[in-house]
Every structure is written in C-alpha cells, then in structure tokens.
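Visitor: My questions concern the predicted model and sequence given below.
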Amino acid sequence: MPRFKYHARSAAGALVEGAMEAASASVVANQLTAGGSVPLRIAEEAAASTSAATRKWQLGGQRVNADDLILFCRQMYSLAKAGVPLLRALRGLEDSAGKLVMVDTLSAIQEDLESGRDLTGALGRHPDVFPPLVVNMIRVGESSGKLDRSFDEVANYLTREKQTADQIKSALRYPSFVLVAIAVAVTIITLFVIPAFEKLFSAQGAQLPLPTRIILGISNFAVSWWWAILIGLAAVFFAWRAWVATESGRLIWDRFKLHIPVVGGIIHRATLVRFARGFAMAFGAGVPLIQALGLTARAVGNQFVAKRLDKLRRGVERGDTLTRSAAASEMFTPLVLQMLSVGEETGSVDSMLLEVGDFYAREIDYDISRLSSAIEPILIVVIGAMVLVLALGVFLPMWNMATVMRGG
C-alpha cells in the first residue's frame, strides 16, 4: 500500500504534517477531514521523490530571468482573477515551472504560506528571484485585496522593461559585431601577415621606414609573448570585474556609462524610464511616497543615478516639494520638471510620471532608430585609421622597393 505525506491544518488552526498509508490520496483526505483537520497538501512519498529527481535532471539550475518573472506574474494574475486558492495556484505553477530554481522557490513559498507567513513575506525571502519593487507592489495588492491587479501591473512593468533592454541590445549588436571583426582582423594581420612581410623586407636589406619598424616590433612582441598578452588581458578583465563589484568602482563605472558617446544618453534615459514607471506604479498603488522613492531608486540598475535619486528622496524627507528635489538631483530635463510640477499641483503625480516615462521611451525609440547611422561614422574612422597604419607600415616599403627595382 502506498504511503502519503500530508500537510493539514487542525481545527485550532495549527499546522499538522505527517505520513499515512492508504489506498489513494482521497482516502487520506477523507480520514483527515473526519478527524477535524483541513488537508492542505497530500503527496505520495515515493512518487514525489522520483518526480523531484526526474525534474532536477530535466531542468538544471538556470537563473530566473525577466521572461520567467513575466510568465509567473501573468499566470498568477489569471489564477487570482479566476479565484483559484493561492496554495493551489502556486502548486500548479510549481508543477509546470521550466527551471529548477523556480521549482525550489515556489516550493519554499508554499511551505512559508502553510506555516502562516503572508505571500509578500514569503516572496521577500527570495530577493534573487523577486526584486524588492515587485515584492512591495504585491504587498500593496495583498493588503488591499487586489492581488490580481498587482500581478497584472508588475507583469506590464517588467514587459516594458524587457522591451527597452531588448531595443538597446538590438541597436548595439551591429556595431559590436563590426568592432569584434576589426579586432580579429588586426590580430590576424599582426600575428601572421606582418611576419611574412618581415622576411621579404629583410631579404632586400634596405632601411625600413619608421612606421614599418614600429609595426614589425609590435608584431614580433605579439608573436613571442602572445601567452603573456592573453594572461595580461585575463588579469585585467578579472581585476575590472572585482573593481566593479566594489561600491566605489560600481559608482564610477555607472557614471562613465552615462557619458559614453552616442550610447550614454540612451542608457541615461532608459534608467529614468525605469524610475518613472516604477515609481508611478508603486505610488499609484498606494505605497507611501518616501518608500516608493527609495524602492525605485534601488531598482533603476545604475548606482550613480540611484545616488542622485536618493538625494531626491532625502529632499522630500526634509520637506521640499518633489519638483524642487528632482531639480536638485540634476537628473531631469526642464520639460520633465514642468510635468512633475503640474502633477504635484493637480495631485496626479503617478499619472504624470507615467507620461514622463512615455516621453523618455519615445526619445529612446527615436535615438535607437538612428543609433546605427550615428555610430557608422565612428566605425568608418576606426577602419580608416587601421587602413592608414597598414598602408604606412606595410605597403609603403613595398612601394619603395618596387620603385628601386624599376629604377635599377
């Protein structure tokens, strides 16, 4: 006879768990109900362990990304709107989850709920999966009885965030490919092509031009010490990663990204779109102003902008208006500050910030549409410089030798 593990709640409200041998899960449920307990979860022990092992083998341990969160919020919105009990909804999502880390997280959330913890408290114990802004938005929905609406708003917010990030990646894909191709071409020329020319030049015994001697010196160094160059590049990469992981390094790097030619302005506006939409969503749902500012400042993904937005929050805490504090942060354009001022006067800061987010999003769409054409002149200059160096260093002595041979 199979053995079933069960979780139930007694008539006094205490959580009860144990195991029981029975012909089926329904028999266990009937016995628990007859004893005055409400069954919460019943699973066959052997089947459960086999299923868990099978799922671990199938799913692996990938990290949760934006697509996973969007899918989770969409599913929870549909289930909550349909009136499906929370535990049953989470159990169904656990069975259909596509990643092991999501399976483990949903299982842990169910255990927390069964032990008496609320949903947002259970979600908040997994910050690597559920960001603080998402957790606080769901907290508002849970406390106001509008859990389905909160999940829908979070899903829409995450969808817009992903669309903006995908647009930027798509726009940078072409120039990144060109730069990588140029780097590969320079490496091949330095390691293989130029050494072949060196033998030709040495056979002539003529004095080589200075540009040619410099290129040959670089080529000889690269051929002889290529392993040291690779080690040096790896050391620089890992040192940079360690430096960026520090608070000061992250602050400097995030500030530098905002000043990159052509791309920096897009990154800046995309960060402010994230802030405006996140703050509008949180504040419009009832999160207190100071708390909403603090949450969205930490969720923008740029330490430098977060510091400036934290300055905005401190200004509001001191009693300044939102508009004056925003102006002191030096993050917003005059047009946006005017829109914030109108929002404060009319009591519609959340809707006005949504307009700010849409305004920046339209600017980003326009900048991304012309990003390739803006980067092309830079790429042409880089390619032209490489061709000039090769012409001076490699082809110039060949032309000189051809001239000497014709003269001889």
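Guide: Structure received.
Visitor: use CA for all of it now, contacts and neighbours both
Guide: Noted.
Visitor: which residues of the stretch 251-400 of the chain fall in helices?
Guide: Counting by DSSP state H, counting those that start in this stretch, residue ranges of the helices within the stretch 251-400 of the chain are 264-284, 289-298, 303-317, 322-329, 334-346, 349-369, 371-390, 396-407.
Visitor: Second structure follows, compare the two:
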Amino acid sequence: MARYWRACGAVLMSGFLVKAVSNNGTQSEIYIEASSTTDAASKIRARGLTPLSARPGNPPRKKRPPRGAAVAASRIVRELGALTGAGLTVEQALSSLSRYVSSSLMQTVAMSLREDIRAGMSLADAFAARPEIFPPPFPQIAEAGEVAGALPAALNDLADWQERRANFDGEIQGALIYPIILLVLAFVAVSGLLVFVVPRFEQVFADMGAAPPPFAAGVFATARGLAKAAPFILVIGTGSTFLMGLWLRGLEARRSAYAFAHRLPGIGPLLRSMLAARFCRVLAVLLQNGLSAVPAFRLASASLSDDYAKMKLDEALTQVRRGASLPDQIAASGVLPPLAVEIIRVGEQTGELGKATDRLATLLENRLERGARTALHLAEPALIGFVGLIVGVIIVSILLALVSVNDIGI
C-alpha cells in the first residue's frame, strides 16, 4: 500500500489523536490526519489550539444516529440562527430553545450543547463532539461563522443547505420505494417458482423415465444449481460483507477503495460531480460568511466523507500555503471535475470566489437531481421488463413441459 501511494506521488497520511488545550483551558482529544506528529501538531496550532501530545490512533467509532437526528439538527440550527440573530448569546439561545421545544431529542441535545458552552467550548467544538447529530459540515460552518463574527447568518445558511439536502434525499427515497417493492416481490415470486413449482415438473419426467424438452431441461438444471449453491452463496456473501466491513475500518483501506472508485468509468465522473457539489456548497457558505480562502478551503475539505479526496485536497492546500495557485493545485489533485476547477479559477481572478462556488454548487446539485430522477424513471420499466422476462422464461418452460407430458401420454 505504501508503494502505491509513493507511486502516485502522494504524501502518506496517518491518523493521530492529539491532546490539545484551548485558550480558555479546556482540554480535548482531537483526531486529525497528518503525515507525522509534527505535522499533526502544526494543524492543531492552525486551529488556535495548543497541542500537548500526539500519538497514532484511529478515529473514534461513530455512534449510530438516533431516530430523527437529521430533522433535530436542522431545526436546532435554524432556531439558533433566529435567536442569536435577535441578539441572544449562544448560551441564552440554547437555554431558551431547551425550554420551549416539544421534541425530547431536541431538548436533550440543546441542554447538552448549553452545558458545553458554559464549560468554555465554542459552538463548533460542541457540534464536533456530537458527530452522530451534527456531522460535517455542521462544525466547519459554525466555526466559520464564529471566526467571522457572523454566526446567525452562517447558521441560517447551514440550515438552508441541510433542508435542501433533506428534500432531495426524501425525493430520491420516495422514488425508490416502488422499484424496491417490485424487486422484492419479483424475487419472492421467482424463488417460489424455482423452489416449489419447477422441481415438481422435473419429478414428473423422472417418474415417467422421459426426457423433458431442451428448454425446460435448462430451467430444471438452473433450479437445481441454485438450490445447491444457495447455502454457499449465503455464507460467502455474509462472510465477504463482514470482512469488507472490517477492512474498511482502516484509513488506508478506505482511501484505496475511494481511489479505485475514482478510476471506474461512469462511477468516477459521477463521484467527482457529487464531491464538487458538496465541496463548493460548503466553501461558498464559508466564504460568504467572511472566512478567507485558505481556512475556508481547509474546512470545506474536512466536510467531505471521501477519505481519498480529503487527502488529495489537503495536499493541494499544503502547496497553496507555500504560494502555489489554488486552481492549479485543485486541478492537480484530480478529485474535482474540470468545470469546477475552471469556475474556481475565474472566481479567484475576479475576487468573487464565494459567489462563483455558490453558482457552481447550485448548477451541480440541479444536474445531479435531474440525473437521479431520469435514472429512476428509466430503471422502473427496465426492472419490470427484466423481471417479466425471467418469469416468462419459467412459465414458458413449464408450459412446454405440460405439452410434452401430454404428448408422452398419447
């Protein structure tokens, strides 16, 4: 694996757990990806914290989000933005929020956030301590708002982004319900025919000592093969899934998997478009809330779930800090589409990088939505036709077998 990354010209990055202290004396242990302990300490200092110690380690295991976490996070952020915009401090806004919300989850989260704020943590750090409720880019955008002194605007922008994403996900999930139900019912129907119906006709021919028609014989052989192979397929599939899950817990393994996905035809361009939409949306929110380009770039990169893309963008950021051009380094990373690189280049030249990335994010999001809807509309008839073909083949073989039995009887 190390030889692979060196061949690609990449800097090997590892995970480190760094103990750090904030300006108010609060200690915390932060997971960060870096090339060495010195690099990890430098990245911690760039966040305004003082590193105390660093050791190799893995990120903390993610907790399973409670039911309704996405809705609760969106509402908390939206109402925090309204309350702080009305002049309340974050602590006062959380106290007010914990008193009047009806959701027990929102009340619990608001009260725990308030206790962290009282202990001296920033809102961004409080969000980061609850990744199951506030996953990236919640902490990153809150940090940008706090740094720029525009927290209410940043929280409102964050709530807008979260609601748009939730609406899109809801539309896709709703559109997938019918194909999934159809696929499950078709699987049950075909399995029932192959397991219970087809063997009975095969037994009829065996009892009569006659050979079935070639077409029916092929279906009979397929049914026998599937019945014998089903336990092995189940064991191999379950074992492979378990081993793959264990393998993907490692940082280098996830990077390898994402790097492989980036190279796949069809999937790679789609993955890069999704990355660009997410990256540019977060970057636009950060820039429009007053953050400068380099820290905004770092926070937008941290909001991505693609470990390979995060590594390549972190390398690009390192070169930018040394004086290299931002668009050139993004192009060299190879993880964003050419359109994104060109629009970022134009935005940097005109001094309107925030507006440029906002327009690009909207363009890519709309394109992805249209593409998803089109794919689903095409998938439904294709799925119906495929299932109908399989069921038709089985029924035709059974009819041929019936006709053959009658001929033998005559």
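Guide: Cool, got the structure. Given the structure is predicted, the values throughout are model-derived calculations rather than measurements.
Visitor: Of the helices of the stretch 251-400 of the first structure, give the one that comes closest to residue 188 of the first structure.
Guide: Taking CA to CA, helix 371-390 is the member of the helices of the stretch 251-400 of the first structure nearest to residue 188 of the first structure, at 12.7 Å.
Visitor: Taking helix 264-284 as reference, get the angle to the closest one.
Guide: Put simply, helix 371-390 of the first structure runs at 150 degrees to helix 264-284, going by axes from the mean of the first three to the mean of the last three CA atoms, to 10 degrees.
Visitor: contact partners of helix 371-390 of the first structure?
Guide: Contact with helix 371-390 of the first structure is made by 171-172, 174-175, 178-179, 182, 211, 262-263, as judged by CA atoms under 8 Å, 6 or more residues apart in numbering.
Visitor: Out of those residues, which sit inside helices?
Guide: The helices, defined by DSSP state H, take in 171-172, 174-175, 178-179, 182, 211 from the contacts of helix 371-390 of the first structure.
Visitor: Give me the buried subset of these.
Guide: 171-172, 175, 182, 211 (16 or more other CA atoms under 10 Å).
Visitor: Break down the stretch 1-150 of the second structure into its helices, ranges please.
Guide: According to DSSP H, counting those that start in this stretch, the stretch 1-150 of the second structure carries its helices in the segments 2-7, 37-46, 69-85, 90-100, 104-118, 123-128, 138-148.
Visitor: Would you reformat those helices as JSON lines and include distance to residue 302 of the second structure and mean neighbour count?
Guide: Shown next, in JSON lines, are these (distance: least, CA to CA, whole Å; neighbours: other CA atoms under 10 Å):
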{"stretch": "helix 2-7", "distance to residue 302 of the second structure": "20", "mean neighbour count": "11"}
{"stretch": "helix 37-46", "distance to residue 302 of the second structure": "12", "mean neighbour count": "17"}
{"stretch": "helix 69-85", "distance to residue 302 of the second structure": "19", "mean neighbour count": "20"}
{"stretch": "helix 90-100", "distance to residue 302 of the second structure": "24", "mean neighbour count": "18"}
{"stretch": "helix 104-118", "distance to residue 302 of the second structure": "22", "mean neighbour count": "18"}
{"stretch": "helix 123-128", "distance to residue 302 of the second structure": "12", "mean neighbour count": "20"}
{"stretch": "helix 138-148", "distance to residue 302 of the second structure": "8", "mean neighbour count": "23"}
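Visitor: and of the ones you listed, who's closest to residue 317 of the second structure?
Guide: Between residue 317 of the second structure and the helices of the stretch 1-150 of the second structure, the tightest spacing by CA to CA is seen for helix 37-46, at 11.8 Å.
Visitor: any idea how far the residue nearest to residue 308 of the second structure when sequence neighbours are not counted lies from residue 310 of the second structure?
Guide: For residue 308 of the second structure, ignoring the flanking residues on the chain, the nearest one in space by CA to CA, 6 or more residues apart in numbering is residue 255 at 4.5 Å. Plainly put, residue 255 of the second structure is 9 Å away from residue 310 of the second structure if you go by CA to CA, to the nearest Å.
Visitor: element containing residue 221 of the first structure?
Guide: helix 210-224 (DSSP states H and E).
Visitor: Name the residues of that helix that are buried.
Guide: 211-212, 215-216, 219-220, 222.
Visitor: Which of the buried ones among the ones in helices among the contacts of helix 371-390 of the first structure lies at the shortest distance from residue 407 of the first structure?
Guide: Of all those, residue 407 of the first structure sits closest to residue 211, with 23.8 Å by CA to CA.
Visitor: Many thanks, have a good one.
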